[in-house]
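# Next one to model:
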Amino acid sequence: MNMNISRIIIIVLSAVFASCSIDNYSPPNGGIHGKLIDKITSKNFQTQQPNGYNVLLFEKGGSQNIPLVIPGKPDGTFENSYIFQNEYKVVVTEGAFFPLDTVTVQVGERTQVDFEVMPYLALTNVSVTTSPGKITATYNIARQVESGKILDRMTLVSEIPTVNNVVFDHRRATDLSAVADPAILADTFVDEIDGLTSGKKYYVRVAARIQSALGRYNYSDVFEVTIP
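Predicted coordinates:
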């Protein structure tokens, strides 16, 4: 019995050492990073995370059906610093913007690739002011390409830096589905949110969306305010 156990242990250890000696591949030594630039505002494309947008990388010589997925960050940037240096087909998709063409990128040690996107909507002339227990957001909605009906607009307030349609503590939302789009685009909107705590810091963002397959919102920058 002891002899059999000893043989089993030897076989297992031999397999372990053999696998260790074979596993000598070089680790990934490449990286890709960049940002999406809003064609209307000329600033970083503002979004949310998750469900903001994805960057898909199809490696040359690899499977064309299983891409490497890089989720976009709320400020429009993306990065993966642990991929193999190689040629990739890059697709930016699933965001609140019109489709982009696929591009081919040679990824080296640290390669930067920026993309210009045409958003469905842009939040422009955004200002956030404070008064005791309250914030007031003033903004316009703009677009350069007519697409789906503008559905709604909102001002979102969060007690943490993350603020979007899913993460918020206070919200003022307005249904625009019955309002003609030209009237929306010509208007200036003012949202007030009260019941906030004096002396406390909040994060404020404005959003709007059109009728689209994914129902994604377009966002403004995040404003950090302290209530007087």
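# drop to CA atoms for contacts and neighbour counts, all remaining ones
Noted.
# which residues make contact with the lengthiest helix in the chain from outside it?
Assignment by DSSP state H gives helix 2-22 as the longest helix of the chain. By CA atoms under 8 Å, 6 or more residues apart in numbering, no residue outside helix 2-22 reaches it.
# So which bits of that helix are buried?
Judged by neighbour count using 16 or more other CA atoms under 10 Å, helix 2-22 contains no buried positions.
# so how far is it off the chain centroid?
Taking CA atoms, centre = their mean, to the nearest Å, one finds helix 2-22 lying 48 Å from the centre of the chain it belongs to.
# Mind giving me the packing neighbours of the next helix or strand after it?
Next helix or strand after helix 2-22 toward the C-terminus (DSSP states H and E): strand 30-38. Applying 3 or more CA pairs under 8 Å, 6 or more residues apart in numbering; DSSP states H and E, one finds that strand 30-38 contacts strand 77-83, strand 103-107, strand 111-112, strand 115-117.
# I'd like the structure of this one too, to check against the first:
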Amino acid sequence: MNSIINIKRFIILGIVLTLFSACELDNFDGPDSGLYGRILDEETGELVPQDIINGTLIEIWEDGYDPVTPQRLEVKNDGTYKDTRLFANTYSVIPVNTNFHNNATIGIDTARVTISGQTEFDLKVTPYVRIVDFDLTQSGTKVVARFKLEQPIDSVYLAEGDVDKTAVIIDEVSLFVHFDPNVGREMSLGKTTESIGAIIEAGVNDEYRLDFDTSKDTDFVNGGKIYMRVGAIAEMPQARTNYGPTIELDF
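Got it, this is the predicted structure:
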């Protein structure tokens, strides 16, 4: 009988010790810092809008670990990003899948950022193409978007040691339409597209017009609040779309 009682005591003691150990592990401090910022056009100082789905990502590599797996911060539709739950440390910050020139084209240095508390860090970049002089008019169910394209850099060295530059071709321009304000290439119910396949030259092929008629699209025949955005995409490896402003209209 006593042996049974002793066994029970050992079992209970083991359970208590296990629970105590678990509590000790749970008492480690959680992440108390964060990183936030903006992607800014280096020349204009304006935000560089993105796709909320499959858009530009900010990779952060934390010091002190080998191997280390990068964390990826998604950039919002307006070109801002934020992660409030990171550990204080020094990180390497690298943008990937971008709609601006990066290490693959003009050799942007990897940023080294010491994160302590909520830390602000803006990336100043050169977009593949800009949508400028944008104007949108509505008449009944029809919308006309007029705008110009501006290309900050027409050619680049794609790899270290290259002696010949490669032209940055702008593939196409589109007017994207959706009921969601995050409208874009990855989130559109309707669109009008024009192929370009050229380097943008001021005064030669920089003016465009795209029309959209909601009465001719089954997703929009009932009307309502609709969001539109013009985007242009470059023929660069893994390039993402460059955008103009998001416009809200009622039909």
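# Now tabulate the helices and strands packed on strand 30-38 of the first structure in CSV and tack on mean neighbour count and distance to H170 of the first structure.
Putting those into CSV (neighbours: other CA atoms under 10 Å; distance: least, CA to CA, whole Å) gives the following:
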stretch, mean neighbour count, distance to H170 of the first structure
strand 77-83, 17, 26
strand 103-107, 15, 40
strand 111-112, 16, 37
strand 115-117, 18, 30
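# Would you reformat these as CSV and include distance to E59 of the first structure?
Conversion of those to CSV gives the following (distance: least, CA to CA, whole Å):
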stretch, distance to E59 of the first structure
strand 77-83, 10
strand 103-107, 10
strand 111-112, 15
strand 115-117, 19
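# Mind checking the ones you listed for the one nearest to Q48 of the first structure?
Proximity to Q48 of the first structure (CA to CA) singles out strand 77-83 among those, at 11.1 Å.
# what angle separates the closest one from strand 30-38?
For strand 77-83 of the first structure against strand 30-38, the angle by axes from the mean of the first three to the mean of the last three CA atoms, to 10 degrees is 170 degrees.
# between the helix or strand just after strand 77-83 of the first structure and strand 30-38, how many degrees?
Moving toward the C-terminus from strand 77-83 of the first structure, the next helix or strand (DSSP H and E) is strand 86-93. Angle between the axes of strand 86-93 of the first structure and strand 30-38 is 30 degrees (criterion: the same axes, to 10 degrees).
# By how much does strand 86-93 of the first structure deviate from the second structure on average?
Taken over the aligned residues, the distance from strand 86-93 of the first structure to the second structure averages 1.8 Å (mean CA distance after the TM-score superposition for the first structure).
# count of neighbours near the equivalent of E109 of the first structure over in the second structure?
Counting by TM-score structural alignment, E109 of the first structure lines up with G117 in the second structure. For G117 of the second structure, the count of nearby residues is 17 (other CA atoms under 10 Å).
# which residue packs closest to G117 of the second structure, ignoring adjacent ones?
Computed as CA to CA, 6 or more residues apart in numbering, the closest residue to G117 of the second structure that is not its neighbour in sequence is S33, at 4.1 Å.
# The helices and strands packed on strand 30-38 of the first structure: which one's closest to G61 of the first structure?
strand 103-107 (13.2 Å).
# Between the two ends of stretch 155-163 of the first structure, what distance do you get?
10 Å (CA to CA, to the nearest Å).
# whereabouts in the second structure does that stretch align?
Mapping stretch 155-163 of the first structure onto the second structure (TM-score structural alignment) gives residues 175-183.
# buried stuff in the matching stretch?
For stretch 175-183 of the second structure, by 16+ other CA under 10 Å, it's 175-179, 181-183.
# Narrow the residues you listed to those in helices?
The helices, defined by DSSP H, take in nothing from those.
# so which of those residues comes closest to D122 of the second structure?
For these, the residue nearest D122 of the second structure by CA to CA is N182; the value is 21.7 Å.
# Could you find the residue nearest the spatial middle of the second structure?
T56 (3.1 Å; CA atoms, centre = their mean).
# how far away is the aligned residue in the first structure for that one from E94 of the first structure?
Under the alignment (TM-score structural alignment), T56 of the second structure maps onto Y53 of the first structure. Counting by CA to CA, the gap from Y53 of the first structure to E94 of the first structure is 5 Å.
# Setting aside sequence neighbours, what's the nearest residue to the match of T56 of the second structure?
Using CA to CA, 6+ apart, the closest residue to Y53 of the first structure is G95 (4.3 Å).
# okay, now that neighbour: neighbour count?
24.
# Quick one: map it onto the second structure.
Per TM-score structural alignment, G95 of the first structure is aligned with T98.
# quick one: contacts for that match?
Here T98 of the second structure is in contact with 55-57, 238-240 (criterion: CA under 8 Å, 6+ apart).
# ok, now I169 of the second structure?
I169 of the second structure makes contacts with 154, 197-200, 234-236, as judged by CA under 8 Å, 6+ apart.
# What about those residues, which are in strands?
Counting by DSSP state E, the part of those found in strands is 197-198, 234.
# Could you dump these into a markdown table with distance to N222 of the second structure and neighbour count added?
Listed next are those as a markdown table, based on distance: CA to CA, whole Å; neighbours: other CA atoms under 10 Å:
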| residue | distance to N222 of the second structure | neighbour count |
| --- | --- | --- |
| G197 | 35 | 14 |
| A198 | 38 | 16 |
| A234 | 34 | 25 |
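# related to what we said a few turns ago, let me know the distance separating the equivalent of the residue nearest to G117 of the second structure over in the first structure from D23 of the first structure.
In the first structure, S33 of the second structure lines up with G30, judged by TM-score structural alignment. G30 of the first structure sits 20 Å away from D23 of the first structure, going by CA to CA.
# before we move on, back to that, pipe the ones in strands among the contacts of I169 of the second structure into CSV and attach distance to T90 of the second structure per row.
Formatted as CSV, these follow (distance: CA to CA, whole Å):
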residue, distance to T90 of the second structure
G197, 42
A198, 42
A234, 33
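# just these now: which is nearest V129 of the second structure?
Checking these one by one against V129 of the second structure (CA to CA), the nearest turns out to be A234, at 7.6 Å.
# From what I see, the closest one and V173 are in contact.
No. Checked against CA atoms under 8 Å, the pair A234 of the second structure and V173 is beyond contact range at 9.4 Å.
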